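3D, please:
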Amino acid sequence: MTETMTDTSTDTSTGTTPLTVDQVLARMRDLTPGFPPGDGVGVFHRMYLTVTELVATKLDAGYFADPAALAVLDALFAGRYLAAVDADAVGSPPQACWRPLFELRRGPGIHPLQAALSGMNTHIEHDLPLAVLDTARRLGRDPVSFEADYQRINDLLAQVEAQIRAELLPEPGPVQAAEPLLHVIGVWSIDRAREAAWATVLALRALRDAPLAYQALVAALDGTVGMVSRALLTPVA
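Next up is the predicted model:
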């Protein structure tokens, strides 16, 4: 028997009413035309919309062991990114982990693939584990009960990440032009990001009865994930 996670003192949710998956998709599709060409947030947004559409098709296809819980997780997961979009829209700085992508969205010398990976780093290493914990609280369950579906959703993220790399990487050409970009993007691995995110879930789960330590780890996660996301946006041109 697994323990439930019902403490509220360490709630890490965004404080907004969660959307349904259909509402998330509608919101993301509405936002898409507003991103101009070359906008780094727009590059990530389109990639993440593809992920969300893929998850939506899997919810009714028997892909997930617990599709109802996964729908809650998917909506809470997306809500964290949309909160950053909303903050930026009213002139407020997003969370530290999202700030590099929003600040450097039109930075010179930054390749679109860097923007996509920076957004993925923030969303996977910061938002995903916290969304798992938010879902556990909302449903009164232990986050470990979502592990199988967590791995399945990560598999979908990896699938789309591979497609994005193939689409955005430059065609083979002069080695001098490719080396800086390949060096920057080579420091990030979706497999390592997924492993780190699940380790964060387990660490925070273990600290659920120690709110000060829990909150300190969440705050540190925000900053350290932001540092990696900024490093991925190092200009290469």
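
can we go C-alpha only for contacts and neighbour counts from here?
Will do.

other residues contacting the helix or strand hosting residue 150?
In the assignment (DSSP states H and E), residue 150 maps to helix 147-168. With contact meaning Cα atoms under 8 Å, 6 or more residues apart in numbering, helix 147-168 is reached by 47, 50-51, 54-55, 64-66, 70, 112-113, 116, 190-191, 194.

please work out how many residues are found near residue 72.
Residues within reach of residue 72, counting by other Cα atoms under 10 Å, total 21.

setting aside sequence neighbours, what's the nearest residue to it?
With sequence-adjacent residues excluded and distances taken as Cα to Cα, 6 or more residues apart in numbering, residue 72 is closest to residue 135, at 6.5 Å.

same thing with residue 64?
Closest to residue 64 by Cα to Cα, 6+ apart is residue 149, at 5.7 Å.

for this structure, which segments count as helices?
21-31, 40-59, 67-89, 99-103, 112-122, 128-139, 147-168, 175-185, 190-206, 211-231 (DSSP state H).

deepest in the core, which of the ones you listed is it.
Compared across those, helix 112-122 shows the largest average neighbour count, a mean of 26 (mean count of other Cα atoms under 10 Å).

quick one: work out the angle between that helix and helix 190-206.
With axes from the mean of the first three to the mean of the last three Cα atoms, to 10 degrees defining the directions, helix 112-122 sits at 20 degrees from helix 190-206.

identify all contacting residues around helix 112-122.
With Cα under 8 Å, 6+ apart as the criterion, helix 112-122 contacts 38, 40-41, 43-44, 47, 97-98, 101, 105, 164-165, 168-169, 184-185, 188, 190, 193, 225-226, 228-230, 232-233.

okay, angle between that helix and helix 67-89 too, please.
Using the same axes, to 10 degrees: helix 112-122 against helix 67-89 is 120 degrees.

wait, which of the helices of the chain is closest to residue 237?
Nearest to residue 237 among the helices of the chain is helix 175-185; the distance by Cα to Cα comes to 7.9 Å.

residue 215 and residue 208: what is the separation?
10 Å (Cα to Cα, to the nearest Å).

spatially central residue in this protein, please.
residue 123 (1.5 Å; Cα atoms, centre = their mean).

hang on, isn't it packed against residue 81?
Yes. Applying Cα atoms under 8 Å, one finds residue 123 in contact with residue 81, separated by 7.1 Å.

centre of the chain to the helix holding residue 150, how far?
Distance of helix 147-168 from its chain centroid, counting by Cα atoms, centre = their mean, to the nearest Å, is 11 Å.

stretch 176-196 too?
Counting by Cα atoms, centre = their mean, stretch 176-196 comes out at 17 Å from the chain centroid.

this one as well, want them side by side:
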Amino acid sequence: MMTDVGGVLDRMRGVDAGLPHGDGVAVFNRVYVAVTEEVRRRLAAGDFADRVAAAELAVRFAGRYLAAVADDAAGRRAPACWRPLLRLRAHPGIRPLQFALAGINAHVGHDLALAVLDTCRATGRELPELEADFDRVGEALTVIEVEVRELLMPGPDVLEAADPLTHLVGSWSLARARDAAWAAARLLWALRRSDDAFEECVSRLDAGVGLVGRLLLTPVGGRQSSGSRTGAISS
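Purely as a prediction, here's the structure:
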């Protein structure tokens, strides 16, 4: 297992190096590199209440995404939340912003709650002890998500109010996904000693997040070469 945020960044950059620039996973991966660099900056600045637990959370959170990518590359079945992005990553009718948001949806909607519990087990913390730093990680995600929307949304010359992309991406909210992730973590924490109920909830969470991801990846037309600014996010 990776032991620090630097190792996480190395793994992500390795993923990026092995993928075509326009691949849907590559689009999300570049976003996630930016998020992780922001978390590392905040860790170095002492912005977290519990630096050890926050670093553990960042590593375990990233590990779930990297495991899904590795499973897919090896022909193993990835979690349901990641399968829409992994299967539709080369679809010509899906815009880069959709790939980015579908990846954020899978990672925040499913992986974040489980990473919180992983961190509690690894560090001996109780769930309430992680809430403040959970919020700080969420703040870093929000900063990058705003940038992502600005960079990957086609410019006003090609994007009109009637463009289905406008309505599709406007229907998903990172703030709501973060709130749902914390609620899921609380539920799973309460069920952590009830194996059957715990596993059923994890399975239902995975399936539900996967359904949202599939909707986010509804093809809305060819990628715009003139207005898209996909190159602005880089690792």
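
on that earlier part again, as a markdown table, the helices of the first structure with distance to residue 237 of the first structure would be great.
Output for the helices of the first structure, formatted as a markdown table (distance: least, Cα to Cα, whole Å):
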| stretch | distance to residue 237 of the first structure |
| --- | --- |
| helix 21-31 | 29 |
| helix 40-59 | 15 |
| helix 67-89 | 27 |
| helix 99-103 | 17 |
| helix 112-122 | 12 |
| helix 128-139 | 31 |
| helix 147-168 | 15 |
| helix 175-185 | 8 |
| helix 190-206 | 24 |
| helix 211-231 | 15 |
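
what residue in the second structure is paired with residue 135 of the first structure?
Matched by TM-score structural alignment, residue 135 of the first structure corresponds to residue 119 in the second structure.

gap between the closest residue to residue 107 of the first structure other than its chain neighbours and residue 110 of the first structure?
The shortest distance from residue 107 of the first structure to any non-neighbouring residue, by Cα to Cα, 6+ apart, is to residue 235 (7.8 Å). Applying Cα to Cα, the value for residue 235 of the first structure to residue 110 of the first structure is 5 Å.

these two: who's more crowded?
Shown here are residue 235 of the first structure and residue 110; by other Cα under 10 Å, residue 110 has more neighbours (20 against 16).

tell me which residue of the second structure matches up with that one.
Match for residue 110 of the first structure (TM-score structural alignment): residue 94.

same question for residue 49 of the first structure.
Aligned partner of residue 49 of the first structure by TM-score structural alignment: residue 33.

list the contacts of residue 100 of the first structure.
If you count contacts by Cα under 8 Å, 6+ apart, then residue 100 of the first structure has 226, 229, 230, 233 around it.

may I see the residues you listed arranged in CSV, with distance to residue 157 of the first structure as well?
As requested, the contacts of residue 100 of the first structure are arranged in CSV below (distance: Cα to Cα, whole Å):
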residue, distance to residue 157 of the first structure
226, 20
229, 17
230, 21
233, 20
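
for the residues you listed, which one is nearest residue 201 of the first structure?
For the contacts of residue 100 of the first structure, the nearest to residue 201 of the first structure is residue 226 (18.0 Å; Cα to Cα).

residue contacts, the residue nearest to the closest one when sequence neighbours are not counted?
Of all residues beyond its chain neighbours, the one nearest residue 226 of the first structure is residue 97 (3.7 Å), with distances taken as Cα to Cα, 6+ apart. Counting by Cα under 8 Å, 6+ apart, residue 97 of the first structure touches 122, 126, 222, 223, 224, 225, 226, 227, 229.

what's the counterpart of residue 97 of the first structure in the second structure?
In the second structure, residue 97 of the first structure lands on residue 81 (TM-score structural alignment).

centroid-wise, who is the farthest residue in the second structure?
The second structure, farthest from centre, Cα atoms, centre = their mean: residue 157 at 29.2 Å.

what lines up with that one in the first structure?
In the first structure, residue 157 of the second structure lands on residue 173 (TM-score structural alignment).

check contacts around its match.
No contacts exist for residue 173 of the first structure under Cα under 8 Å, 6+ apart.

what about it, distance to residue 179 of the first structure?
10 Å.

do residue 117 of the first structure as well
Taking Cα to Cα, one finds residue 117 of the first structure at 17 Å from residue 179 of the first structure.

again, but for residue 210 of the first structure
Separation of residue 210 of the first structure from residue 179 of the first structure (Cα to Cα) stands at 46 Å.

distance of the residue nearest to the centre of the first structure relative to residue 100 of the first structure?
13 Å.

now swap in residue 61 of the first structure and tell me
For residue 61 of the first structure relative to residue 100 of the first structure (Cα to Cα), the value is 37 Å.

how about residue 66 of the first structure?
35 Å.

ok, and the closest non-adjacent residue to the aligned residue in the second structure for residue 84 of the first structure?
Matched to the second structure by TM-score structural alignment, residue 84 of the first structure sits across from residue 68. Nearest residue to residue 68 of the second structure, sequence neighbours excluded (Cα to Cα, 6+ apart): residue 78, at 5.2 Å.

that neighbour contacts residue 64, doesn't it?
No. Between residue 78 of the second structure and residue 64 there is no contact under Cα under 8 Å: 10.2 Å.

for residue 17 of the second structure, grab the count of nearby residues.
Counted with other Cα under 10 Å, residue 17 of the second structure comes out at 12.

just give me the match in the first structure for it.
In the first structure, residue 17 of the second structure lands on residue 33 (TM-score structural alignment).

check contacts around that match.
Neighbouring residues of residue 33 of the first structure by Cα under 8 Å, 6+ apart: there are none.

same question for the one 10 residues further on.
Contacts for residue 43 of the first structure were tallied using Cα under 8 Å, 6+ apart; they are 112, 115, 116.

could you check how far residue 21 of the second structure is from residue 27 of the second structure?
7 Å.

end-to-end on stretch 168-186 of the first structure?
Taking Cα to Cα, stretch 168-186 of the first structure runs 14 Å from one end to the other.
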